[in-house]
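S.K.: Turn this into a structure:
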Amino acid sequence: MPMPQEYQLASQQYEAFLLDAMESMDLVTRNRTYTCVQATLLAFRNRLTAEQVLAFADTLPVVLRAIFTSGWSRDDFNPEFGTMEDWVADAKALRRLHNFSDDETPAGVAKVLHRHVDLPHFEQVLQQIGPDAMRFWGFESTAEAETS
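M.R.: Got it, this is the predicted structure:
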């Protein structure tokens, strides 16, 4: 069996994502962009169970999947999903002296990520995780949509 294309093209896909994120979020360097993306991914990851971490990781392009799971420990789990303010605070806390995340960072990363994933699969996994996960990544949950 030949090497899967997602692995063959991993670097190009990551570079395209990083450039899109840098431009969309009006950042000036790849390092700043990487930190904002990593901070957002980790802020989300720490709110997931082990099973949810693995399910969500499977929705991400290869390099983002590696960033998402790198250094992961079950001990990082925070059972309180929190609010947007909590997510922003967590994103800003990563490498505090070298982090350019702002109040819009998680939402900005979410918008870019939507353009680089299999969106129906991504949304399906988020629905399985729950309404907080849907909100984190900029979707209205099914339950909220039905009550609107």
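S.K.: use CA for all of it now, contacts and neighbours both
M.R.: OK.
S.K.: Give me the three-state assignment for the closest residue to residue 117 other than its chain neighbours.
M.R.: Nearest non-adjacent residue to residue 117, counting by Cα to Cα, 6 or more residues apart in numbering: residue 60, 6.2 Å away. Recorded secondary structure, residue 60: coil (DSSP: H, G, I helix; E, B strand; the rest coil).
S.K.: Could you check how many residues crowd around residue 60?
M.R.: 18 (other Cα atoms under 10 Å).
S.K.: Please generate a structure for the following sequence too, so the two can be compared:
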Amino acid sequence: MTVPQEYIQASRDFEAVLVDVRDRAMVSTTHRAFTTLEAVLRVFRRRLTADQSLAFAGLLKACVRALFVADWTMGEPVVPFATRPKMQEEVMSLRRDHNLSPDTAIQDVTEALRFHMDEEKLKSFLKSVSPDALSFWGFSTEVE
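M.R.: Predicted structure coming up:
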């Protein structure tokens, strides 16, 4: 079997995600976008069980998936979704002295990532988690 395209173009796909995060968050470099992306992924991961986290990781492109699971302490307790300002504080706590994420980081990252994901699979997954998960990712929580 040949190497799947997902792995052959992983670096290009990751760079495209970083550029989209950079542009949406209006940060000046992809290095700053990386911290913003990583922080938002961690904030979301803290609110998922291990099984949910692995299911979510399967929806991500290879390098984003790796970033999502990096430095994960699986025994860490799951925390409930909080207000957007409270979760934004969590975003800012990653590398506090070097984190230039905007106040809109969660929205910026989720919008950028949705462009690089199968939106129907994402939405189905989020529905299985909670209305708060849907809201985190910018989906309406109204029953369809």
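S.K.: gap between the residue nearest to residue 117 of the first structure and residue 133 of the first structure?
M.R.: As judged by Cα to Cα, to the nearest Å, residue 60 of the first structure and residue 133 of the first structure stand 15 Å apart.
S.K.: what does residue 61 of the first structure give?
M.R.: 18 Å.
S.K.: now residue 25 of the first structure
M.R.: Applying Cα to Cα to residue 25 of the first structure and residue 133 of the first structure gives a distance of 21 Å.
S.K.: Likewise for residue 105 of the first structure?
M.R.: 16 Å.
S.K.: List the contacts of residue 34 of the second structure.
M.R.: residue 18 (Cα atoms under 8 Å, 6 or more residues apart in numbering).
S.K.: Now do the SS call for it.
M.R.: Per three-state DSSP, residue 34 of the second structure ends up helix.
S.K.: Just tell me what it corresponds to in the first structure.
M.R.: Using TM-score structural alignment, the partner of residue 34 of the second structure in the first structure is residue 34.
S.K.: Residue 122 of the second structure too?
M.R.: Residue 122 of the second structure maps onto residue 122 in the first structure, by TM-score structural alignment.
S.K.: Now do the buried residues in whichever helix or strand its match is part of.
M.R.: Per DSSP states H and E: residue 122 of the first structure is located in helix 119-129. Going by neighbour count (16 or more other Cα atoms under 10 Å), the buried part of helix 119-129 of the first structure is 122-123, 125-127, 129.
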